[in-house]
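**Student:** Sharing a sequence plus its predicted fold:
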Amino acid sequence: MLLSIFVLGGGVGVLSVHHYTRDDFPSHFIFGSATSAYQVEGAANQDGRTPTIWDTFAHAGHAHGHNGDVACDEYHKYKDDVQLMVETGLDAYRFSISWSRLIPNGRGPVNPKGLQYYNNLINELIKNGIEPHVTLFNFDLPQALEDEYGGWVSRRIIRDFRDYADVCFREFGDRVLYWTTVNEPNVFALAGYDEGEGPPLRCSTPFGVLNCNTGNSTFEAYLAAHHILLAHSSAATLYRTKYKDKQHGFIGIAVYTFGILPQTNTEKDILAVQRVHEFYVGWILDPLMYGDYPNIMKINAGSRIPAFTSAESKQLKGSLDFIGVIYYTNFNVTDNSDILKRKIRDFDADMAAQLAGKQDLFSEEEYTVDPWGLQQVLKKLKLLYGNPPIYIYENGQRSQSNPSLHDVSRVKYLHEHIGSVLDALRNGSNIRGYFAWSFMDLFELLDGYESGYGLYYVDRNDPDLKRYPKLSAHWYARFLRGTTTSRIGTIQLDKDPSLLSLAHLFQ
C-alpha cells in the first residue's frame, strides 16, 4: 500500500498499489481528526482557567522552551476551525475538555465561562454536522489537585475524577455520545511517574531521564495507572447507572499501541514480544476486559503493582464500550531477562525486554511509512478481547514544523494506513472510525512547536495564527468526498481525468 509521487519524463506521475474509496468502508464508518485541550485552546490564563501539571511541565522548559499559553488559540477561533472541518469533510472531531477550565480547583464550583466555551464548541460542531468525540483527561490534571494530594498517586483522585465526569455527562451528555475517560494512560503513567519525561515529572534515580524532584520510579507508574483504571470504572459505572438510559452514549479509554516484531527469531525474543504487549497494552485493557492485570506483570512486579479487591475487579470488568487506539509506528523487541536479577527495578526492568528505537518515540524524525504494525495491533485486539468496537483516535505522520505545505510523506502515511484499516475491516475487525492526528499543527508534549502532525499549518508568526491547508488536507478532503486513487500502477496524471483535480497539488 504505497502512494508515490515522482516525475516521469517531465510529467507528474502516481504509483498506487492500494485502490480504495470512501465507499469501500461501511456506511456507518466515520472519519475525523483530533486535537486536545492544552495543545490547541490557548487562553491558558483567561476566563477562570487555572494551571495544570502540563502548564507547569511546559513552563519548566521541557518543550524547547515553548508552552500552551496561546497554542492555536482555538478558544477564540473555534468557529473558524469548525468551518475548516466542514471544508475538509470531517464526520467527527475528537477534542478534550480542560478539567481546570471547567472546574478550576479540580473539585467544587463549575466555571461559567468554561462551561459556556464547551457548550459553544459542541453546539457549533453539531450545527455543522460534525459529531463530537470527547476525552475527559489528556495529561492536564489541575495543578491544585497535584499540589493537594499528589494527583494520580492518591486514591482521592478517583472520587474527584468521577465528580468531574459527572459534571461533563450532565452538562454535555445530551449532545455527546462518545466519551473517552483517559487518553494514553500507559504513556502518561510511564512518562510522568517512571521515566520523568512528562508531567507531573515524578521519577527517581537511576531511572529518570529529566531532573525529577519527587517520585519513585520503582512503583509510582503502577500506582498511577491503578488509580486511572479505578477512576475510569467509577466514571463508567456512574454513566451507566445515571445517564445512559436517557443519553444512550458510550464510554471508552484510549491506549497507546505500536507494532512489534522480535529482533531475532530466537525463542527469547519471541517471548519478549508477548511480554511487551502485556506490559504496554494488557496493563490497561486486561483489567477492563477481564478484571485483573496480566499474570506476567503480577509475577515480575510483585508487590510493587497494586492488587484489585474483588469488588473493584467486578466493577472494572466490562467497563468500556469501545477501545480507542493510538498508533503511530513500529518497534523491534529483544529479550532483556538478565535485568530481572537487579535489586532495584522499574517498569522496563519488570518487562525484561527492550524496544529498539524507543528513544526516538518523541523525536522530530518522520515515521517510516510501514503500516503492518497497525494491522497487527488490530488483529491482536480482535483475538485477545473478543473483537470489541474500536476507534482509531490518533494516527498520523510527524514532520519538522515549517511553512512548507507540500507534506508528501504525510499523504503517503495516511494513504497507507487508511488502506490498512480497510484491510483489517475486511478481515473482520470491528473498527468504527478513523481520526487523523492532528487537525492542525499544535503544541506537542516534548517538541513544543518544533514538529507538527497537522493537516493544517498554523503560521505562528502571524498575530492571527492563520491556518493554511497542507497537501494532506487536500488529499484527505478529496478522499472524504469519495475520490479514489488508482491501483493500475504508473499513471500519467494528464492522461487520467480522475486524477486531474489532484495533479496541481504535486507540482
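**Tutor:** Cool, the structure landed.

**Student:** drop to CA atoms for contacts and neighbour counts, all remaining ones
**Tutor:** Noted.

**Student:** quick one, strands of the stretch 1-150 of the chain?
**Tutor:** All strands of the stretch 1-150 of the chain, identified by DSSP state E, counting those that start in this stretch, fall at 3-8, 11-16, 30-34, 92-96, 131-137.

**Student:** try it against this one:
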Amino acid sequence: MLWPCCLLILTLNLALAVLSADNYSREDFPPVFVFGAATSAYQVEGAAHEDGRSPSVWDTFSHGGGDVAVDEYHRYKEDVQLMAETGLQAYRFSISWPRLIPNGRGPVNPKGLQYYNNLINELISHGIQALVSLYNYDHPQSLEDEYGGWISRNIVRDFTAYADVCFREFGDRVSSWSTINEPNIFAFGGDSSTEPYLAAHNMLLAHSSTVRLYKNKYQSKQNGVIGITLYAFWLLPLTNSTEDVTAAQRARDFFLGWFVNPLVFGDYPEIMKNNAGLRLPVLSNEESKLVKGAFDFIGLIHYYTVYIKDNSKSLKLENRDYSADMAVAIFFDQDEDVPFVLFPQEYPRRPWGLQGLLEYFKQAYGNPPIYIHENGQVGRHNMSLEDTSRVEYLHAYIGGLLDAIRNGSDTRGYFVWSFLDVFELLDGKGSSYGLYFVDLDDPSLTRLPKKSARWYSTFLKGGRVGSHGTIELEKTLDALVSEG
C-alpha cells in the first residue's frame, strides 16, 4: 500500500506544486459536477416547540439555543428564492427526526411531514436539487432516555424505520441521501473508554441497514444515491521522523479508517483492533457482509489540515480511552506552541490539504465517488459584509478541488458551509460561516449578502475568477448578478 511510505513525497510534491488552480470558472468542472450550499435542521429551522416537534438531544445539550435559529421553518420560501438568485444547483439540508417522528418510532407527525414536503417541492420548483442528511446529531431525547441512544443496538431498528419513512415520503424528489453526518466526531461523547467504539459500531450497522433498505426497496424506482458523511482532517506528520510518519497514518486510521475501512474492506483497521483490544466491537461475518460496500459515495467535511506527533507512551496507560489508543498529539501548525482545538475560531488556509485528502482516498480506498459536503471559513459573527478572507478561502479551496479532479479524483460535488449564518452547534452565536449574514439577536432575522455570496454567485453563473478574484470580481459582478 502506498501509505504511509510515500506520504512524505506526496506532501512535498503538493507543497511545491501550484497550490490551486489559479484562474478558473464553473465551466472548467465536469458538466455533471454539482455545486451547492448546506445547513442542518437544528441550526436553521427554529420552531423547536411548534407543530408537534419533540426535543432532541441537541435541544438538551444547547439548553434551547436553536429554538429560533434563523427560522427557516417559517421562511423557507424566502430562503429558497435566495438560493435560486445565488445560482445554487443543490441545497443540502437535514431532516429533524423528532419533527418527523416525535417519539422516535411510531406515528408520523403530519405537520413535520408537510414541512419537508413543502421545502422539497419549493426547491424542485426553482430547479434546485434536494440533498438530504437523515441525521445530524439530533435523535429524539426520548430514545436517549429510553435506552441511551447510539450505545444501544435498539437504535439500529429505530433509525432504519425512520429512514424508511423518509424514503417513502420524500424519495421521489431527493437525488442524494446521507445517512449519518460526522459519525466519527459524534461518537466521541460519553464514557470515552468504551462508548465511542460502541456508538460508532451501532452507527455503522444503522447506516448499512438503511443502505440495504434503500437499495432493495427504493433505489430502482427513485434513482437516487446514498452514502455517509465523515469529518475529514488532512493529517500530516509533524516531522519527517519515522515515529511521526507512522503516527500520522495511525491517526488517519482512527479518524477516517474507523468508518471507511469497514465500508471498503469489511473490517476495522488492524491498528485499531490492536490498540483498543476488546473495547472495539467485532464485526461478525454477517455484519461484515452487510457493511462492506454499503455506499454509493462518501461525503467529506473538510476545513483544515493538522499536524501529528507520536505519543506512543499513552499506550502504556493501564486504563486507556479512544485518544490514548490513537497515541498521538495534534497541532494546528508545525509550531508545537500552537494548541489544537476541534472547532477553532480561525485556522490557516491550506487548500493543498484538500488535495492531499482526496489523493489519499484515491490511493488508499480505490478512488470512491466523493462529495465535499462541507467546506468554508469560520469567522467571528459580526455585521461585516466585506468578508474578503472568505472569498480568498473559497477561491483557493475550489481551485484546489479542481486540481484534484484533474489529477483523477472522482469528486462529484462541492457544498459551501454554510448558506446562512446559522446557530453553530458548539459555538452558538459566536462564530459564523455564512455566505449571508443573519443577526441572530434581531427578531427580523434579515438575510444580507456578504461579498462571499456575491463571489460564489458570480462563479456559479459562469464568471471566471483568478488569484486576484476580489479585484476581477468587482469589474463583472453587478452585470452577472443582475443577469441572474
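**Tutor:** Thanks, I have the structure now. Computed from a predicted structure; not experimentally measured.

**Student:** re the thing from before, how about the strands of the stretch 1-150 of structure 1, which one is nearest residue 437 of structure 1?
**Tutor:** For residue 437 of structure 1, the closest of the strands of the stretch 1-150 of structure 1 is strand 30-34, at 5.5 Å, according to CA to CA.

**Student:** Which residue numbers in structure 2 does the closest one align to?
**Tutor:** Alignment of strand 30-34 of structure 1 against structure 2: residues 34-38, by TM-score structural alignment.

**Student:** ok, average deviation of the matching stretch from structure 1?
**Tutor:** By mean CA distance after the TM-score superposition for structure 1, the fitted stretch 34-38 of structure 2 averages 0.3 Å away from its aligned residues in structure 1.

**Student:** if we can go back for a sec, okay, the strands of the stretch 1-150 of structure 1 in CSV with distance to residue 256 of structure 1 and mean neighbour count next?
**Tutor:** Below are the strands of the stretch 1-150 of structure 1 laid out as CSV (distance: least, CA to CA, whole Å; neighbours: other CA atoms under 10 Å):
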stretch, distance to residue 256 of structure 1, mean neighbour count
strand 3-8, 26, 16
strand 11-16, 29, 19
strand 30-34, 15, 23
strand 92-96, 16, 24
strand 131-137, 14, 22
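
**Student:** wait, which of those is closest to residue 400 of structure 1?
**Tutor:** Proximity to residue 400 of structure 1 (CA to CA) singles out strand 30-34 among the strands of the stretch 1-150 of structure 1, at 19.0 Å.

**Student:** chain center to the closest one, what's the gap?
**Tutor:** Chain-centre distance of strand 30-34 of structure 1: 12 Å, with CA atoms, centre = their mean, to the nearest Å.

**Student:** Quick one: residues in contact with it.
**Tutor:** The contact list for strand 30-34 of structure 1 (CA atoms under 8 Å, 6 or more residues apart in numbering) reads 90-95, 393-394, 432-439, 480.

**Student:** just checking, residue 317 of structure 1 touches residue 284?
**Tutor:** No: if you go by CA atoms under 8 Å, residue 317 of structure 1 and residue 284 don't touch, sitting 11.5 Å apart.

**Student:** Looking at the two, which is more packed in?
**Tutor:** Set residue 317 of structure 1 next to residue 284 and count neighbours by other CA atoms under 10 Å: residue 284 wins out with 25 against 17.

**Student:** Spell out the secondary structure type for the more buried one.
**Tutor:** Residue 284 of structure 1 carries the three-state label helix when classified by DSSP: H, G, I helix; E, B strand; the rest coil.

**Student:** check contacts around it.
**Tutor:** Counting by CA under 8 Å, 6+ apart, residue 284 of structure 1 touches 185-186, 225, 229, 255, 293.

**Student:** Make CSV from those residues and add neighbour count to it.
**Tutor:** CSV is the format used below for the contacts of residue 284 of structure 1 (neighbours: other CA atoms under 10 Å):
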residue, neighbour count
185, 27
186, 25
225, 24
229, 25
255, 24
293, 24
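
**Student:** Counterpart of residue 114 of structure 2 over in structure 1?
**Tutor:** Taking TM-score structural alignment, residue 114 of structure 2 has residue 116 as its aligned residue in structure 1.

**Student:** Report how many residues lie close to that match.
**Tutor:** Residue 116 of structure 1: 12 surrounding residues under other CA under 10 Å.

**Student:** ditto for the one 3 residues further on
**Tutor:** Using other CA under 10 Å, residue 119 of structure 1 has 15 other residues around it.
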